[in-house]
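J.: Below is the structure, and that's it, no one-letter string:
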């Protein structure tokens, strides 16, 4: 079947977000904090067990219990300039995913080369997706279907921080969404979620551009702009 290519509108994929922080400093996610450690080997992780109960005008409904996620993260520092990070997640007890696996090399203090399976720097929840980041049991629908958390793809690019200007940035070329696989992947109530390739036998014919800029110069406030543009792969 003829390849389906769709231009992904920036209107759906550009996010301006605000997040509270108690000091004028960059808010690092778990991978970022692990890379700041002095130890050669760093191990982290978290678990999430959900309980959902439908309340329907006093009628009885069965509740649901689920070991939703068990996450292990490993970081290894080869030397002062070269680091490796990986995140392995078990979902619902029986599904295993590699959510991050990338190598980072510091060219200059403000310029780091990063490549591998990486989180798309879009919004807040996709990069800071620990359960303590959001209210409620489930992630917000915006961050499940429009920004399909956890959204990760294979690519390479640059990241860095300018402390004197209180700015940080990420700029990556990655494989895009899989728009068609026997049937359309981007349609209806699933939003972009079914189009994620997640580093598993991914196809690529037109790299997509993903970027984010953060400003963290005001105490108690962090501002950011994320963007994503490109064509689907199919």
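T.: Here it is on my side, so go on. Quantities reported herein were computed from a predicted structural model and do not represent experimental measurements.
J.: Every contact and neighbour count from this point should use C-alpha atoms.
T.: OK.
J.: For the chain, just list every one of the strands.
T.: Applying DSSP state E to the chain gives strands spanning 15-19, 41-52, 64-77, 82-91, 95-108, 111-119, 152-162, 167-174, 208-218, 221-229.
J.: Use this one as the comparison:
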């Protein structure tokens, strides 16, 4: 195969010189780029043929992203150069029972919500450098409960085909859903609670780091500004609470940045249709807040492991997450929390789900994929002495 490519490259060089008189170095660079593109295409075709042969094709080929991004969000990686535009919309209808479990009226009316409208804008300068961003409008407006925000905006610089540097407003690479949260890619109308209360999806913070992928593995490691565990700072974050860590997100908006945290992730992706991985987040979330004249450290660790397998119409997915918060008693005092309102010293959650595409055997391009999910979440698995859960 290599000899054939070299022959093609030499032939194209000769033709180019005779017809256009282009410099040899310039033409050689063009041919090298074309050969690299062909090799990548052949590798992709080979993987697809292997998947079909083994019967492990993914439920939906459109779910394939790039370098940690979801399919539409990663569109900029698939173009040769220039502007890339993508997006999605999400509309949610909710209806409620007329009565609570104790028989009292629920008082809740049905809702129809233009939940999210997303625009992806990217620009690929060349094979090494690109910019990618997401603009999100929630709940149809910026009034009432709505908002318009920058979900992510970053620059990639690829040092090699499989390794690069990344900096900007980043999606934190923890869990299954946070980076890949486009509705057609995950099952359900709402995201798993574990990836809401313990892993605060959608979670983005400003920082920098490395990323890369091979045929067998993908990985990302960043240093980002810490969550605001206390709240009340310039970002408007409310801080950690008895219901989890979600209130600590600063979203890149005037983020308090006295502390930074490390986050890392690795996934095994060598088998078609299978992903097994783990990730962690660790750092101080206190940002030098003081209590009784001393600085309070709020060390927070999040660890999770995940599994996803898609084959022959089946979609299996499972995740377990654990989190710990040190000096939660000091945090409670800083926030004025008491009784059962304590922030958890330990948090835990897990879920497992399975779905099946009823149209898979018909070779249809459409999907009808009912699913079942079972989940347990405890945001107060342990609380400080003197508090209740």
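T.: Alright, I've got the coordinates. This one's a predicted model, so the numbers in the text were calculated from it and none came from an experiment.
J.: Looking at the strands of the first structure, spot the one closest to residue 132 of the first structure.
T.: Between residue 132 of the first structure and the strands of the first structure, the shortest gap by C-alpha to C-alpha is with strand 41-52, which sits at 9.9 Å.
J.: how many other residues sit next to residue 29 of the first structure?
T.: By other C-alpha atoms under 10 Å, the residues close to residue 29 of the first structure number 13.
J.: Please verify my assumption that it contacts residue 126.
T.: No: if you go by C-alpha atoms under 8 Å, residue 29 of the first structure and residue 126 don't touch, sitting 10.0 Å apart.
J.: all helices of the second structure, in order?
T.: Assigned by DSSP state H, the second structure shows helices spanning 2-20, 24-54, 328-335.
J.: so the last one matches what in the first structure?
T.: Under TM-score structural alignment, helix 328-335 of the second structure corresponds to no residues of the first structure.
J.: One more: stretch 5-13 of the second structure?
T.: Using TM-score structural alignment, stretch 5-13 of the second structure lines up with nothing in the first structure.
J.: Any chance of JSON lines for the strands of the first structure, columns mean neighbour count?
T.: Converted to JSON lines, the strands of the first structure look like this (neighbours: other C-alpha atoms under 10 Å):
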{"stretch": "strand 15-19", "mean neighbour count": "14"}
{"stretch": "strand 41-52", "mean neighbour count": "14"}
{"stretch": "strand 64-77", "mean neighbour count": "17"}
{"stretch": "strand 82-91", "mean neighbour count": "20"}
{"stretch": "strand 95-108", "mean neighbour count": "17"}
{"stretch": "strand 111-119", "mean neighbour count": "21"}
{"stretch": "strand 152-162", "mean neighbour count": "20"}
{"stretch": "strand 167-174", "mean neighbour count": "21"}
{"stretch": "strand 208-218", "mean neighbour count": "20"}
{"stretch": "strand 221-229", "mean neighbour count": "20"}
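J.: Out of those strands, which gets nearest to residue 146 of the first structure?
T.: Using C-alpha to C-alpha, the strands of the first structure put strand 15-19 closest to residue 146 of the first structure, at 10.4 Å.
J.: quick check: angle from the closest one to strand 208-218?
T.: Counting by axes from the mean of the first three to the mean of the last three C-alpha atoms, to 10 degrees, strand 15-19 of the first structure lies at 30 degrees to strand 208-218.
J.: could you give the angle of strand 15-19 of the first structure to strand 221-229?
T.: 160 degrees.
J.: Does anything pack onto strand 15-19 of the first structure? Which helices or strands?
T.: Judged by 3 or more C-alpha pairs under 8 Å, 6 or more residues apart in numbering; DSSP states H and E, strand 15-19 of the first structure is in contact with strand 221-229.
J.: so how far does the strand it packs on sit from its counterpart in the second structure?
T.: Strand 221-229 of the first structure, aligned to the second structure and superposed, deviates on average by 1.0 Å (mean C-alpha distance after the TM-score superposition for the first structure).
J.: Pull up the aligned stretch in the second structure for that strand.
T.: Residues 274-282 of the second structure are matched to strand 221-229 of the first structure when aligned by TM-score structural alignment.
J.: again, but for stretch 100-120 of the first structure
T.: Under TM-score structural alignment, the match for stretch 100-120 of the first structure is residues 152-172.
J.: now stretch 148-158 of the first structure
T.: Stretch 148-158 of the first structure corresponds to residues 200-210 of the second structure when matched by TM-score structural alignment.
J.: Could you list the residues in contact with the matching stretch?
T.: By C-alpha atoms under 8 Å, 6 or more residues apart in numbering, the residues outside stretch 200-210 of the second structure that reach it are 151-152, 163-172, 177-179, 181, 195-196, 220-226, 245-246, 249-252.
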